[in-house]
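> sequence first, predicted model second:
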Amino acid sequence: MVNRVVSVVLLALLAAIHAQLWLGHGSVAYVKELQQQIKDQYAANALEKAENDRLASEVNDLKDGLSTVEEKARSELGMVKSNEIFVQVTKR
């Protein structure tokens, strides 16, 4: 009778451990989901880092020379020098 009780208790513990492994907070599916979230976050971080690097480069260009400032003024604001004529071409 004692052997039977011990066997039942051990089987119950084994079932509880398996339930935790497959269904609980630390389950295999939960870990895979977290790993996918980590991969997605790394990809998003890489995109943001590339954008930050581009913006830092643009800031350095603006600090270093007036050619970038002039280019931005011409393209974004439509500014021209005193002896130039502004011509805008539109596509149909």
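Thanks, I have the structure now. Numbering: from 1, shown residues only.
> CA atoms for contacts and neighbours, from now on please.
Fine.
> next structured bit after the longest helix anywhere in the chain?
When the chain is parsed with DSSP state H, its longest helix is helix 28-64. Scanning forward in sequence from helix 28-64 by DSSP states H and E, the next helix or strand is helix 66-77.
> what angle sits between that following helix and helix 28-64?
110 degrees (axes from the mean of the first three to the mean of the last three Cα atoms, to 10 degrees).
> ok, second structure coming up, stack it against the first:
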Amino acid sequence: MKYLSQFVLLALAVAVLLGLQYQYWLGENGRFAHNKLLSDVEAQQRANDNQVAANNLLRADVQDLKTGLEAVEEHARLDLGLIKPNETFVQVSTAPTTHSRN
């Protein structure tokens, strides 16, 4: 009888230990979920850092457009095709040339 009660106590302790291990590794807020959450946070932080860099570039561009005429002229030349008086427009083609011998 003494050994039976010790066996039951040992079995209960093992069951509790297994239950706690299950909660630690596979539970709702377990170790695997924690690691996944950390990797998601790192990915979001990288995306945020990229967006901050893009926003800083746009802020600098807006500030340059507000203060200087050179940026306005550059945008007009690139986007609208501005050509000032007494300037010559030259367009260089980057298309590959093909020759036929017909």
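That came through fine. What you are looking at is a predicted structure, and each value in this text was computed from that prediction instead of being measured.
> can you give me the TM-score here?
Put the two chains on top of each other and the TM-score (TM-score structural alignment, normalised by the length of the first structure) is 0.86; 92 aligned residues with a Cα RMSD of 1.6 Å.
> before we move on, the earlier item: and the longest helix of the first structure, what does it pack against?
Helix 28-64 of the first structure sits against helix 2-23, helix 66-77, with contacts defined as 3 or more Cα pairs under 8 Å, 6 or more residues apart in numbering; DSSP states H and E.
> any idea how far the residue of the first structure most remote from its centre is from residue 7 of the first structure?
The outermost residue of the first structure relative to its centre, with distances by Cα atoms, centre = their mean, is residue 1 at 59.7 Å. Distance, residue 1 of the first structure to residue 7 of the first structure, using Cα to Cα, to the nearest Å: 10 Å.
> and for residue 40 of the first structure?
45 Å.
> where does the corresponding residue of the first structure for residue 84 of the second structure land in three-state SS?
When the first structure is aligned by TM-score structural alignment, residue 84 of the second structure is paired with residue 81. For residue 81 of the first structure, the assignment made with DSSP: H, G, I helix; E, B strand; the rest coil gives coil.
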